[in-house]
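Asker: Quick one, structure for this:
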Amino acid sequence: MRDKPLPDVVAPDLDVLFCGINPSLMSAARGHHFARPGNRFWPALHLAGLTPRLLTPDEDRELLRYGLGVTNLADRPTRAAAELTPDELREGGAALADLVAEYRPRVLAVLGVTAWRTAFGRPRATPGRQPERIGGAVTWVVPNPSGLNAHHQLADLARCYGALRPGGGGVDV
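Answerer: Just a heads-up that it's a prediction; the model follows:
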């Protein structure tokens, strides 16, 4: 595993590996993913039926019990993802492909279309299932759960995330 300010929550053969853009300053300080108040990742997972109860950021390692994991495209914590450089995202995309090839999740879910476009050189990509696989995994781009992403409400996030689970139907986002 890479030496990172916020360690990956990953194991072999997960059902879904969620990939955020980068850690917030609060997540890095707390040592847990999606730790900012107002981030909708944890409620969306629960409403999607991916976890049997609402987990807290401090319980992020519990995701492994449910066949889920989480990582980030870029390692550097920032106040906002917009502070990242295109080079950081592209380097993160290459590292993500290696991580996915090593751990073999069934599905890779990248949380944010803009980061996906930059990291993988797909300027016209749209949310949903992608035509290419990354590291061998079926790859989806789904909405970012940040409270700053007002385009998608919690119910939308839950519907999109739920489509990723086995038998989830693979609905478009």
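Asker: Could you use CA atoms for every contact and neighbour count after this?
Answerer: Fine.
Asker: from the middle of its chain, how far away would stretch 13-21 be?
Answerer: 6 Å (Cα atoms, centre = their mean, to the nearest Å).
Asker: Need the distance between the two termini of that stretch.
Answerer: Terminal residues of stretch 13-21 lie 22 Å apart, using Cα to Cα, to the nearest Å.
Asker: Now the second one, please; I'll put the structures next to each other:
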Amino acid sequence: MTIAAGGAARLLPDVVGPNLEVLFCGINPSLYSAAVGHHFARPGNRFWPALHRSGFTSRQLHPTEDRLLLGLGLGLTNLVARATARAAELSTAELTTGARRLTELVEAQRPGWVAVVGVTAYRTGFGRPRAAIGRQDEKIAGTRVWVLPNPSGLNAHYRLDALAAEFGALRLASHS
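Answerer: I've put the predicted structure just below:
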């Protein structure tokens, strides 16, 4: 995924591979994540603590360790490549295009689950205005879908414990 950092193109690569248990799909990179080249890297983002507290990882990984997820059967991507300060800066067209790209990625990789991290982005990108947090009835390219709350520190609706509980529900479902 290409972004501009200091005038030069920079890649925030997907962390994907075959036989993933869960492919986590963020909304888009923060400006900080794009600058450092790692997913969910902005200080204050609660993705890594929630992933650990939910039992997906045995310890809290640092964003620079994002590639270690592959060994755990987990992957990372984003719905939209463009880095922004806030997800609200993305257009409906960008989210819809991102949903098509995610569908193609899922078709190619065939993970057990796709976990979209951000209910509003999922609603907009996939045209599911009534979607709620949790397991979805719809599938993406035949793959089961779970929607998680946005772990950004800007999302005041979920405290870390509640966020970890939602991640934990996905972990339990992915092991059953």
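Asker: Now do the SS call for Val141 of the first structure.
Answerer: Three-state call for Val141 of the first structure (DSSP: H, G, I helix; E, B strand; the rest coil): strand.
Asker: what sits against Leu64 of the first structure?
Answerer: 9-11, 14 (Cα atoms under 8 Å, 6 or more residues apart in numbering).
Asker: Compare the residues you listed and tell me which is most surrounded.
Answerer: In terms of neighbour count, Val10 stands highest of the contacts of Leu64 of the first structure at 23 neighbours, by other Cα atoms under 10 Å.
Asker: Can you tell me the element the spatially most central residue of the first structure falls in?
Answerer: Geometric centre of the first structure, nearest residue: Cys19, 2.5 Å, by Cα atoms, centre = their mean. Per DSSP states H and E: Cys19 of the first structure is located in strand 16-20.
Asker: returning to what we had before: for the residue nearest to the centre of the first structure, what is the corresponding residue in the second structure?
Answerer: Cys19 of the first structure maps onto Cys25 in the second structure, with residues paired by TM-score structural alignment.
Asker: remind me, longest helix of the second structure?
Answerer: In the second structure, assigned by DSSP state H, the helix with the most residues is helix 92-109.
Asker: which residues touch whatever residue of the second structure lines up with Asn149 of the first structure?
Answerer: Correspondence of Asn149 of the first structure to the second structure, assessed by TM-score structural alignment: Asn155. With contacts taken as Cα under 8 Å, 6+ apart, Asn155 of the second structure has no neighbouring residues.
Asker: And what about Asn155 of the second structure, helix, strand or coil?
Answerer: On the three-state scheme (three-state DSSP), Asn155 of the second structure is labelled coil.
Asker: Check the mean deviation of the strand holding Cys19 of the first structure from the second structure.
Answerer: On superposition with the second structure, the mean distance recorded for strand 16-20 of the first structure (mean Cα distance after the TM-score superposition for the first structure) is 0.5 Å.
Asker: what's the mean distance for the next helix or strand after that strand versus the second structure?
Answerer: Counting by DSSP H and E, the next helix or strand C-terminal to strand 16-20 of the first structure is helix 25-30. On superposition with the second structure, the mean distance recorded for helix 25-30 of the first structure (mean Cα distance after the TM-score superposition for the first structure) is 0.5 Å.
Asker: which strands and helices sit next to helix 25-30 of the first structure?
Answerer: On a contact count with 3 or more Cα pairs under 8 Å, 6 or more residues apart in numbering; DSSP states H and E, helix 25-30 of the first structure meets no helix or strand.
Asker: Contacts made by that helix with the rest, please.
Answerer: By Cα under 8 Å, 6+ apart, the list of residues contacting helix 25-30 of the first structure reads 5-6, 33-36, 77-79.
Asker: Equivalent analysis for stretch 54-68 of the second structure, please.
Answerer: For stretch 54-68 of the second structure, contacts defined as Cα under 8 Å, 6+ apart pick out 15, 38-41, 48-49, 51-53, 72, 164-168, 171.
Asker: Which members of those are classed as buried?
Answerer: Neighbour counting by 16 or more other Cα atoms under 10 Å classes 15, 38-41, 48-49, 51-53, 164-168, 171 among the contacts of stretch 54-68 of the second structure as buried.
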